[in-house]
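Chemist: The sequence and its predicted three-dimensional model are supplied below.
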Amino acid sequence: MNISVVIPLLNEQDSLKELYDWIANVMQSNRFSYEIIFIDDGSTDDSWLTIMQLSQKDENVKGIRFLKNFGKSQALHAGFAKTQGDVVITMDADLQDNPDEIPELYNMIVVDKYDLISGWKKKRYDSIISKNLPSKLFNWAARKTSGVKLNDFNCGLKAYDNKVVKNIEVSGEMHRYIPVLAKNAGFTKIGEKIVQHQARKYGETKFGMDRFINGFLDLLTIWFISRFGKRPMHLFGALGFLMFGIGFAFSLYLGVDKLFLNPTGRLITQRPQFYIALSTMIIGTQFFVAGFLGEIILRTKENKQRYLIKQELNL
């Protein structure tokens, strides 16, 4: 099979039929063998009913229905697990991603041998204040932190070699950082393509300030995981050694001062340096313990499914 199209969605019933027709037309006109996997992430409208109708009409349409809303990352993870195509295309269900981009994205993976191509919505039709400016700030921080030179990390339209999606773990809200996850997994040929951005035709945007804030928190998480995920003791041990060393130095100073330099002076417990020494040594010990616990958890963790599937179609 040439292409798997993975589409996570939440309450997008109005756009699904139009999106399907558009994708199917592109696939058939280019003679691609394909599958379209819709992942219904707990929709409360008739999105699943529409997916069922499409799957009955076309066996290339497949569906996964979550028991409740688990998030876009979990939806992508479930879709990636089911893909069979040599190239995997992800896009949003709101018609803001243009399926006409698919053939060129496919060629960039198959012919140019990229591991991953990320779309760049250079010209956007979103609100400047509510989405454009936060996105620019977010993308700048992501570039600086991750070292992946992309202009638009959050674009839903991406193309992957199948090996990439089968070897990365997308969890939490990490869908924004799939290029970083791919790089950390060893897939380093990552490119970018300017894609056409469509104005939203139906429904309302799911973007809010909470997602913006969570995005930066996830950025810190992925920075930590990429640097110290396999060796947490390197970070916590270094911090623990530093803090404990500061405390020990203060303790040594207080001891020498009391025994040899000023034996008749104030009691050690009456001096502020005593509490600095005590606090930093305790904090240092706690960092060491955190590092040990991190190493133990890393070596004993079990993979646990993060979502529950209620129903599947044609899978």
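Modeler: All right, it came through fine. These figures come from a predicted structure and were not determined experimentally.
Chemist: alpha carbons only for contacts and neighbour counts from here, please
Modeler: Will do.
Chemist: any chance you could map the helices in the stretch 101-250 of the chain?
Modeler: With helices called from DSSP state H, counting those that start in this stretch, the stretch 101-250 of the chain shows them at 102-110, 133-146, 162-165, 178-184, 209-228, 232-256.
Chemist: give me every residue that touches S29.
Modeler: If you count contacts by C-alpha atoms under 8 Å, 6 or more residues apart in numbering, S29 has none.
Chemist: Would you mark the buried spots in the helix or strand hosting Q28?
Modeler: Using DSSP states H and E, the element containing Q28 is helix 13-29. Judged by neighbour count (16 or more other C-alpha atoms under 10 Å), helix 13-29 contains these buried residues: Q13, D14, S15, L16, L19, Y20, I23, A24, V26, M27.
Chemist: which residues sit against stretch 96-114?
Modeler: 3, 22-23, 26, 30, 87, 89, 91, 115-117, 156-161, 189-191, 193, 195-201.
Chemist: now with 6 Å?
Modeler: I23, K189, H197, Q198, A199, R200 (C-alpha atoms under 6 Å, 6 or more residues apart in numbering).
Chemist: May I ask you to name the longest helix in this structure?
Modeler: Secondary structure of the chain per DSSP state H: the longest helix is helix 272-300.
Chemist: hang on, the earlier thing: farthest pair in the contacts of stretch 96-114?
Modeler: K189 and R200 (31.5 Å; C-alpha to C-alpha).
Chemist: Tell me who's in contact with G208.
Modeler: Listed by C-alpha under 6 Å, 6+ apart, G208 has no contact partners.
Chemist: From N214, how far off is it?
Modeler: Separation of G208 from N214 (C-alpha to C-alpha, to the nearest Å): 10 Å.
Chemist: do K183 as well
Modeler: Taken as C-alpha to C-alpha, the span from K183 to N214 is 22 Å.
Chemist: do the same with E295
Modeler: Applying C-alpha to C-alpha to E295 and N214 gives a distance of 26 Å.
Chemist: what about those two, which has more around it?
Modeler: E295 (17 against 12; other C-alpha atoms under 10 Å).
Chemist: For the stretch 51-200 of the chain, which segments count as strands?
Modeler: In the stretch 51-200 of the chain, the segments counted as strands under DSSP state E, counting those that start in this stretch are 61-66, 87-90, 116-120, 158-161, 190-194.
Chemist: helices or strands up against the last one?
Modeler: Okay, so that is strand 190-194. Judged by 3 or more C-alpha pairs under 6 Å, 6 or more residues apart in numbering; DSSP states H and E, strand 190-194 is in contact with strand 116-120.
Chemist: hold the first one in mind and look at this next one:
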Amino acid sequence: MTMDMDISVVIPLYNEAESLPELTAWIQRVMDDHRFSYEIILIDDGSIDGSWEVIEELKAVNARITGVKFRRNYGKSAALNVGFAAAQGNVVITMDADLQDSPDEIPELYRRVAMEGFDLVSGWKKQRHDPPSKTIPTKLFNSVTRGMSGIHNLHDFNCGLKAYKKDVVKNIEVYGEMHRYIPVIAKWAGFKRIDEQVVQHYPRKYGKTKFGPGRFIKGFLDLLSIFFVGKFGKRPMHFFGTMGVLSFLAGFIIAVWLIAEKLISIANQSPYRNVTDQPLFFLALVAIILGTQLFLTGFIAELVSRNSADRNNYQIEKVI
């Protein structure tokens, strides 16, 4: 395969044996019609339905297909990360294997990255063929993600159909459940030319969805992780230290105020309550202890950060 390849299509899959022949034939037809040089990377995430045997058959008739088989199910993020590492195309397209994403969208996605210079173009399934139990939580998470990430021009962070400049996929790491927040990861890595494109969403043709309601909890926790690591990963003391100092000062001020109130009452020979008899004293004590722990956490995290192997690993765009 030539190193100056136009497009790499990365497709993570789990138990999608029925859809793979139709999907790869559709992609091949689109690529041939537009005379793109391309590769299709199929990552089998531990399927148990014969998907790998189908991939082997497809590979035998199309040399542009590359198959990667996991020993067990690791998740979509792991599959994408491996696919990104293997991709050689100047533009990398990701899509799901269930035929709900249309390969006919590829030429326009490619044009917007290759010609218009976007770092990442994310699909937006404006008209969805999913039940309300899936669409309503998705809208909520997209709204929260827009607010926390500052990427206000994306409506659907979790759409599997995306186009990336090659530099993007080679400089980000995707793990856990973070595939749904790749635009956020890309932004924190310094790739800020991010836009969206309305794409067609087809009803699922074969099988059933592989994602349950638990993905929303995991996704929210991963969003917090991305936000924290992206903003404070190289300076954890700024977060924990600030929170610790504020908590300690709040507790200290309350304690001093309670003691001063008692001393003034004694001086004026007025009735008073013992400091330890007041609920505020225990709140102050908790705040002081919590503040100390947060400060020490920040101090330890700073030591770990300064001794990590990638402490001076920064994104460099150009050197002249």
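Modeler: Received it, and whenever you're ready, just let me know what you need. Please read all numbers here as calculations on a predicted model, not as lab measurements.
Chemist: Just give the TM-score of the two.
Modeler: Put the two chains on top of each other and the TM-score (TM-score structural alignment, normalised by the length of the first structure) is 0.90; 302 aligned residues with a C-alpha RMSD of 1.8 Å.
Chemist: now stretch 66-80 of the second structure, how far from the centre of its chain.
Modeler: 17 Å (C-alpha atoms, centre = their mean, to the nearest Å).
Chemist: again, but for stretch 220-233 of the second structure
Modeler: Taking mean C-alpha positions (C-alpha atoms, centre = their mean), stretch 220-233 of the second structure and its chain are 9 Å apart.
Chemist: Tell me which residues of it come out buried.
Modeler: F220, D222, L223, I226, F227, G233.
Chemist: repeat for stretch 34-53 of the first structure
Modeler: In stretch 34-53 of the first structure, counting by 16+ other C-alpha under 10 Å, buried: 34-43, 47-48, 50-52.
Chemist: Residue range in the second structure corresponding to that stretch, please.
Modeler: Counting by TM-score structural alignment, stretch 34-53 of the first structure lines up with residues 38-57 of the second structure.
Chemist: Can you check the distance spanned by the matching stretch, start to finish?
Modeler: So stretch 38-57 of the second structure: terminal residues 19 Å apart, C-alpha to C-alpha.
Chemist: Kindly report which residue of the second structure is located farthest from the centre.
Modeler: Q269 (63.0 Å; C-alpha atoms, centre = their mean).
Chemist: Confirm that residue sits in a helix?
Modeler: No - according to DSSP: H, G, I helix; E, B strand; the rest coil, Q269 of the second structure belongs to no helix; its state is coil.
Chemist: Would you tell me which one of the helices of the stretch 101-250 of the first structure is buried the most?
Modeler: helix 178-184 (a mean of 23; mean count of other C-alpha atoms under 10 Å).
Chemist: mean deviation of it from the second structure?
Modeler: Taking mean C-alpha distance after the TM-score superposition for the first structure, the mean distance separating helix 178-184 of the first structure from the aligned residues in the second structure is 0.9 Å.
Chemist: What is the corresponding segment of the second structure for that helix?
Modeler: Per TM-score structural alignment, the counterpart of helix 178-184 of the first structure in the second structure is residues 182-188.
Chemist: Would you mind pulling the contact partners of that stretch?
Modeler: Outside stretch 182-188 of the second structure, the residues touching it (C-alpha under 6 Å, 6+ apart) are G230.
Chemist: Now do G207 of the second structure against Y14 of the second structure, distance only.
Modeler: On the measure of C-alpha to C-alpha, G207 of the second structure and Y14 of the second structure end up 11 Å apart.
Chemist: Show me what I288 of the second structure lines up with in the first structure.
Modeler: So, by TM-score structural alignment, I288 of the second structure is matched to M281.
Chemist: who's in contact with the nearest residue to its match once chain neighbours are set aside?
Modeler: Residue nearest to M281 of the first structure in three dimensions, not counting chain neighbours: F244, with 4.4 Å by C-alpha to C-alpha, 6 or more residues apart in numbering. By C-alpha under 6 Å, 6+ apart, F244 of the first structure lies in contact with T280, M281, G284.
Chemist: so which of those residues comes closest to K72 of the first structure?
Modeler: Checking these against K72 of the first structure by C-alpha to C-alpha gives G284 as the nearest, at 38.3 Å.
Chemist: mind checking the SS state of E35 of the first structure?
Modeler: With three-state DSSP as the criterion, E35 of the first structure reads strand.
Chemist: if we can go back for a sec, can you put the helices of the stretch 101-250 of the first structure in CSV and add distance to G71 of the first structure?
Modeler: What follows is the helices of the stretch 101-250 of the first structure, written out as CSV (distance: least, C-alpha to C-alpha, whole Å):
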stretch, distance to G71 of the first structure
helix 102-110, 25
helix 133-146, 19
helix 162-165, 17
helix 178-184, 15
helix 209-228, 11
helix 232-256, 27
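Chemist: Of the ones you listed, which is nearest L67 of the first structure?
Modeler: helix 209-228 (22.0 Å).
Chemist: Run the angle between that closest one and helix 133-146 for me.
Modeler: Orientation check (axes from the mean of the first three to the mean of the last three C-alpha atoms, to 10 degrees): helix 209-228 of the first structure against helix 133-146 gives 10 degrees.
Chemist: Give me the mean distance between helix 209-228 of the first structure and the second structure.
Modeler: Looks like 2.0 Å for helix 209-228 of the first structure (mean C-alpha distance after the TM-score superposition for the first structure).
Chemist: tell me, that helix lands on which residues of the second structure?
Modeler: On the second structure, the counterpart of helix 209-228 of the first structure by TM-score structural alignment is residues 213-232.
Chemist: sorry, back to before: just the ones of the buried residues of stretch 34-53 of the first structure in helices?
Modeler: Per DSSP H, these map to helices at S47, W48, T50, I51, M52.
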